[in-house]
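> Compute the structure for the input listed below.
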Amino acid sequence: MLRRTLLTTLAALPFAGTALAAQTTATGSSASNPVEVLPPEKPAPQWPIAKRYYPTEVNVRPELAVGSIIIVSDKFFLYHVIAPGKAMRYGVAVGKDELKFRGTAYVGRKVEWPSWKPTPEMVKRSPDHYAKYAENGMPGGPGNPLGARAMYLYQDGRDTAIRIHGTTEPSSIGHAVSNGCLRMVNDHVIELFQSVPVGTPVTVY
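So this is what the prediction gives:
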């Protein structure tokens, strides 16, 4: 009885192996690439913002300076010009109507996981919200309102107090809600940060 069971099991093995090979061909990558085993495709990132604010390469006016950053506040778009006539476009949040920054500046400083301290004007406008941070501020980290990266905008060697930075509130992208700074999704500001050197000119419309 034991010998008969063993023979039956051995007889079934080639068929099991064939089925396994067929399954590998159907579900793996051997049919299209007999050498490399490719990992399954990862789904595209899903951010809590409208898709028009996802990073997108777009055509722009060819006279725009390569390397410059241009922000169109009313459209909530930041453009980083990467080649003549080409730019990466990102969605941003901008300042409330009375606090919108407009003009020219340059990236005077770059910081990873920046600390944050409200300006005296911010404390005066909203003491209940900001007064507790007035002296010591808040250390950098995932809970910091400046997010993962910050690029500090300067004019004539002086800090304007305006930053292009990440945010803990990505759903604010596409809205006029900030105290004047320009917010980006953390993933997006990290990408921009890596591509932008200190000294990069910035124009905000």
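
> contacts and neighbour counts: CA atoms only from here.
Will do.

> May I ask you to name the longest helix in the chain?
In the chain, with assignment by DSSP state H, the single longest helix is helix 2-27.

> Distance from that helix to the middle of the chain?
50 Å (Cα atoms, centre = their mean, to the nearest Å).

> Quick check: Thr104 touching Thr200?
No: using Cα atoms under 8 Å, Thr104 makes no contact with Thr200, being 10.9 Å away.

> For Lys75, which non-adjacent residue is spatially closest?
Gly174 (7.8 Å; Cα to Cα, 6 or more residues apart in numbering).

> so Asn59 touches Ala83, yeah?
No: applying Cα under 8 Å, one finds Asn59 not in contact with Ala83, separated by 9.7 Å.

> And the helices in this structure?
2-27, 120-125, 127-130, 186-195.

> right, so of the ones you listed, which gets closest to Arg149?
Nearest of these to Arg149, taken as Cα to Cα: helix 186-195 at 6.2 Å.

> for the closest one, packing partners?
strand 149-155, strand 158-165 (3 or more Cα pairs under 8 Å, 6 or more residues apart in numbering; DSSP states H and E).

> for the ones you listed, which one ends up most surrounded?
strand 149-155 (a mean of 24; mean count of other Cα atoms under 10 Å).

> which residues sit against that strand?
Applying Cα atoms under 8 Å, 6 or more residues apart in numbering, the external contacts of strand 149-155 come out as 104-114, 159-166, 186, 189-190, 193, 202.

> Please give the structure of this sequence too, so both can be compared:
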Amino acid sequence: MTGWVKVGRCDRVRAIALAASSATCLMFCAQGQALAQATENLVNPTRSTSVEATPVAPAGNVAGETPIAPTGSNTGENPIAPAGNVVGETPVTPDKNAEANPNPSSTAQWPELPPLDAAAYLPDAKARVRLELRLGERRVYLYEDDKVTASYPVAIGKSSTPTPTGEYKVFQLIENPIWKNPWTGQVTAPGANSALGLRWIGFAQMSNGIIGFHGTPTVSSIGQAASNGCVRMHNEDVVALFSKVEMGTPVTVIR
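From the prediction side, this is the model:
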């Protein structure tokens, strides 16, 4: 049997109250679920409740790995901090004064030092040495930096075997030379009594032999044109001259 059932007034009021209570419960349940979901997202932001397709890795990445974010893009990760700053810290502001004064804590002035006298600590430069043989004077002059510092009397070649004039350079330096007589072949032991004396300074290569300064035991010939072309000197003088010259020292012979 169907039809309406007559319900009393009290029963209708009770039914309306139950329905309102049920609606209120449903509303609170929905709000609670939304609040729980929001809390979960805050705690674990990487968890996703939606199903998405696997992203395709850009060129250079391995599929399945996290794609490499292009430079300057915002992927949700922490941005790259500017050089010299730490993420989360206040950016460093360049200090123009610091650039002008790299050590601002040092305000002391350096004392002014006196100039260094380099000449007092550096070795003396070697003087430029040259020889000038003046045949007319029968004398050889020693120049050091274009200043005459010594001169010695000499004997030069006689008229039949003259000492050649011109520009030459020292190419032989021999201590205690051994002399061999070109006519007899006799060899004389080195020493003060040898025909070449204690030193030999060769400077000119001629067709008939080498011309040079040398000592001599025949001191009476000094100041004369008496040799076979070489330049005779007192032994003590040629030793002193030998100590001043070196290979390549210029020799000028003038009349």
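
> circling back: what lines up with the residue nearest to Lys75 of structure 1 in structure 2?
With TM-score structural alignment as the criterion, the equivalent of Gly174 of structure 1 in structure 2 is Gly223.

> Run a quick neighbour tally on Thr119 of structure 1.
15 (other Cα atoms under 10 Å).

> gap between it and Gly147 of structure 1?
17 Å (Cα to Cα, to the nearest Å).

> swap in Phe77 of structure 1?
19 Å.

> so Pro84 of structure 1 sits right up against Val66, yeah?
Yes: using Cα under 8 Å, Pro84 of structure 1 is in contact with Val66, at 6.2 Å.

> And the match of Gly174 of structure 1, how far from Trp200 of structure 2?
Counting by Cα to Cα, the gap from Gly223 of structure 2 to Trp200 of structure 2 is 19 Å.

> and what of Ala192 of structure 2?
12 Å.

> and the helices of structure 1, which is most packed in?
Mean neighbour count (mean count of other Cα under 10 Å) peaks for helix 186-195 among those, with a mean of 17.

> Structure 2: matching residues for that one?
Residue span in structure 2 matched to helix 186-195 of structure 1, by TM-score structural alignment: 235-244.

> hmm, who's touching that stretch?
129, 142, 152, 173, 192, 197-201, 213-217.

> Give the aligned equivalent of Trp179 of structure 2 in structure 1.
Aligned by TM-score structural alignment, Trp179 of structure 2 pairs with Trp116 of structure 1.

> what's around that match, how many residues?
Applying other Cα under 10 Å, we find 18 residues neighbouring Trp116 of structure 1.

> That one against Met138, yeah?
Yes: using Cα under 8 Å, Trp116 of structure 1 is in contact with Met138, at 5.2 Å.

> where do the contact lists of those two overlap?
Contacts common to Trp116 of structure 1 and Met138, judged by Cα under 8 Å, 6+ apart, are Asn144.

> any idea how far the nearest residue to Gly137 of structure 1 once chain neighbours are set aside lies from Gly108 of structure 1?
The spatial neighbour of Gly137 of structure 1 that comes closest, neighbours along the chain excluded (Cα to Cα, 6+ apart), is Lys117 at 4.1 Å. Lys117 of structure 1 sits 18 Å away from Gly108 of structure 1 when distances are taken as Cα to Cα.

> before we move on, what about Gly95 of structure 1?
20 Å.

> go on, Ile70 of structure 1?
When Ile70 of structure 1 is compared with Gly108 of structure 1 (using Cα to Cα), they lie 16 Å apart.
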